[in-house]
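**Q** Provided below are the primary sequence and the corresponding predicted coordinates.
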Amino acid sequence: MQWKRHINGLAFSLVFVVSYFTNKFVLSVLKFTYPTLFQGWQTLIGAVLLLLSGKLGWVEMSRITRSAALSWLPGSCLFVGNIYAGSRALSRIDIPFFFTLQNSSHVVSYIIVKAVRREKTQWPKFISVCLMLLSALNLPRYDPQFDYSGYLWAVCHLLCVGAYRVFQVHYKSSNLSDLEQQCINYLFSVLLLAIAAHPTGDLTGALEFPSLQSHTFHGGCCASALLGFLLLLTTVKLKSGLSLEHFGVWIFLSKVTAMLISPFIFHMDINTPSLFCVVVSHAGEALLVYAQRDSQL
């Protein structure tokens, strides 16, 4: 029924906005910039909750075979790059600018698909990716708080997001559902991030973190892990009942909501040219959602 879809969409938007705000709070306000530990904690809790939910029958998950898990490992590597670089970037870049840069991941997806498949150019899609690319390229020039490291990590993030999107859509195996794919992502991430915690210096830095014993810090970390899991469930629930176009509409609305509210939650410095980049980028995203009505990606 239509009203159930709206409820699922509103639930997704709420969890999406609160999840990004919580992550931003821990990373920027509390300054816990140790992504191997922060993302390792989130993926560990996500894996435990997902496996527990599967055992209790709350979600549908089949037994994952070794061959299916191995064939999905390229996607898991891209997922780790996505969350690690995303944390680095989000800790240094304001949410509206982060989403503007993240939008250009569609440019990466578009280029990959055009390179591997020859198909007729859809002009609305081409114009939309051009708008998002131009916005992302011009944003560093006008960002009043430009952070070179943050933008470098944002580039790594959008490359991983764009490549992961293509891999997920064109993955040929029918053995893995979205939840099973994410379960592999979680388990692989926990293993890889745990191994990387000491060489990157995150473990040593975290042990000396000033707010380590703070209840605010503990609450923020617990909330971020739980919200990440809820975001997965609401995303899968929403995707199962909607077309790609309508799912894209809810993502777009969730981003816009987060950007409109974020200035009231976090301090940010924004000027007219940088705001124009944000608006143009999301106008391009809206056009892309329209252009994807008859497309797979």
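**A** Alright, I've got the coordinates.
**Q** switch to C-alpha atoms for all contacts and neighbour counts from now on
**A** Will do.
**Q** and V29, how many neighbours does it have?
**A** Neighbour count for V29, taken as other Cα atoms under 10 Å: 13.
**Q** now do the contacts for the closest residue to I83 other than its chain neighbours.
**A** Nearest residue to I83, sequence neighbours excluded (Cα to Cα, 6 or more residues apart in numbering): Q39, at 6.9 Å. With contacts defined as Cα atoms under 8 Å, 6 or more residues apart in numbering, Q39 is in contact with I83, Y84, S87, L193.
**Q** longest helix of this protein?
**A** helix 215-241 (DSSP state H).
**Q** helices or strands up against the helix or strand that that one is followed by?
**A** Using DSSP states H and E, the helix or strand that follows helix 215-241 in sequence is helix 244-265. Where contact means 3 or more Cα pairs under 8 Å, 6 or more residues apart in numbering; DSSP states H and E, helix 244-265 is packed against helix 2-24, helix 95-103, helix 272-291.
**Q** tell me which of those is the most buried.
**A** Of the helices and strands packed on helix 244-265, the one with the most neighbours on average (mean count of other Cα atoms under 10 Å) is helix 95-103, at a mean of 24.
**Q** let's bring in a second one:
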Amino acid sequence: MNFGLGSVFCSFFVVSYFINKYVLSVLKFTYPTLFQGWQTFIGALLLLVSGKLGWVEISSIPRAAALAWLPGSALFVGNIYAGSRALSRLPIPFFFTLHNASEVISFLILKVTQRERMSWMKIFSVNMLLASAINLPIHDPQFDPGGYVWALIHIFCVGAYRVFQKKTSHLSDLEQQYINYVFSVLLLTFAAHPTGDLFGALDFPFLMSYQFHSGCCASALLGFFLLLATVKLRSALPLEHCGVWVFLAKVLTTGLSPLVFQIEVNPETLCCILCSLGGEALLVYSEKA
């Protein structure tokens, strides 16, 4: 049962990232307020319908709890917006190498605010993740400063969100995500005009193409199914075991991405990718130990 659930999670994870990368990089739809706004709108709609039909459990959310969660929703918007920008410019293995450095942000926040004691193994793994992220742009043969700046913002938002989620809310994962979706739709809708995405998308060459519409629909549906698979995985397995499946999903996505997308890698950047995966594996092991 756990193997089947983990396999479903990995499948949705891999295909979801590939579809998003296809729309963002191959079709070059680099309008994240619209792309992420569409995804979060469909996610909120499907969560609402699923809750009404009794397929998922979403309780009535108290206003005070929703307001207390808004800082987390703001970090979530920063995460998906900057993540889209970064993923559109960087290869998937590079994106994951940088994304993994969000553990460093979480580590530093907890160290400063909570003074949590960390094992030597966790400290070593976090340093591996940090070293990989620092050295990657130095040796990247196709260095894109914009991609790395957006990745840096994404890293901070993911790391801070992880800590906020751990320390703040008593809401369920689905309730948190429902608030995130609604807040994202509202904020991204209002931001579409000031950022120029609304008018820029009107000149998008693939706007009426089958590839664009099918890719956007698939990305929204897969994002929702990935959310359900993630929540189911967390409810069925201990947190440290969930980390193993997330790690395996990243390894599969990283390993398969060169077969789908063109990636230029040299020995130095390959070492960064492998070092990051090794650091994440050690981090997962340290959580189990």
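**A** Looks like it arrived, so ask away. Keep in mind it's a predicted model, so treat the numbers as computed, not measured.
**Q** related to what we said a few turns ago, give the equivalent position in the second structure for the residue nearest to I83 of the first structure.
**A** Taking TM-score structural alignment, Q39 of the first structure has Q36 as its aligned residue in the second structure.
**Q** the strand or helix carrying its match vs the first structure, average offset?
**A** Assessed by DSSP H and E, Q36 of the second structure sits inside helix 32-52. When the first structure is superposed, helix 32-52 of the second structure averages 0.2 Å from its matched positions, counting by mean Cα distance after the TM-score superposition for the first structure.
**Q** my read is that F183 of the second structure contacts G72, right?
**A** No - using Cα atoms under 8 Å, F183 of the second structure makes no contact with G72, being 10.2 Å away.
**Q** any idea how far the aligned residue in the second structure for F264 of the first structure lies from L174 of the second structure?
**A** Aligning on TM-score structural alignment places F264 of the first structure opposite L259 in the second structure. Distance of L259 of the second structure to L174 of the second structure, computed by Cα to Cα, to the nearest Å: 34 Å.
**Q** higher neighbour count, these two?
**A** Applying other Cα under 10 Å to L259 of the second structure and L174 shows that L174 carries more neighbours, namely 18 against 9.
**Q** what lines up with I153 of the second structure in the first structure?
**A** So, by TM-score structural alignment, I153 of the second structure is matched to C156.
**Q** any idea how far P62 of the second structure is from the match of Q39 of the first structure?
**A** 26 Å.
**Q** check I19 of the second structure too.
**A** To P62 of the second structure, I19 of the second structure is 35 Å away according to Cα to Cα.
**Q** returning to that earlier point: what's the angle between the helix holding Q36 of the second structure and helix 210-236?
**A** 50 degrees (axes from the mean of the first three to the mean of the last three Cα atoms, to 10 degrees).
**Q** in helix 32-52 of the second structure, what's buried?
**A** 32-44, 46-47 (16 or more other Cα atoms under 10 Å).
**Q** thinking again about what came up before, measure the match of F264 of the first structure to L108 of the second structure for me?
**A** L259 of the second structure sits 36 Å away from L108 of the second structure, going by Cα to Cα.
**Q** for the helices and strands packed on helix 244-265 of the first structure, which one sits closest to A163 of the first structure?
**A** helix 95-103 (12.5 Å; Cα to Cα).
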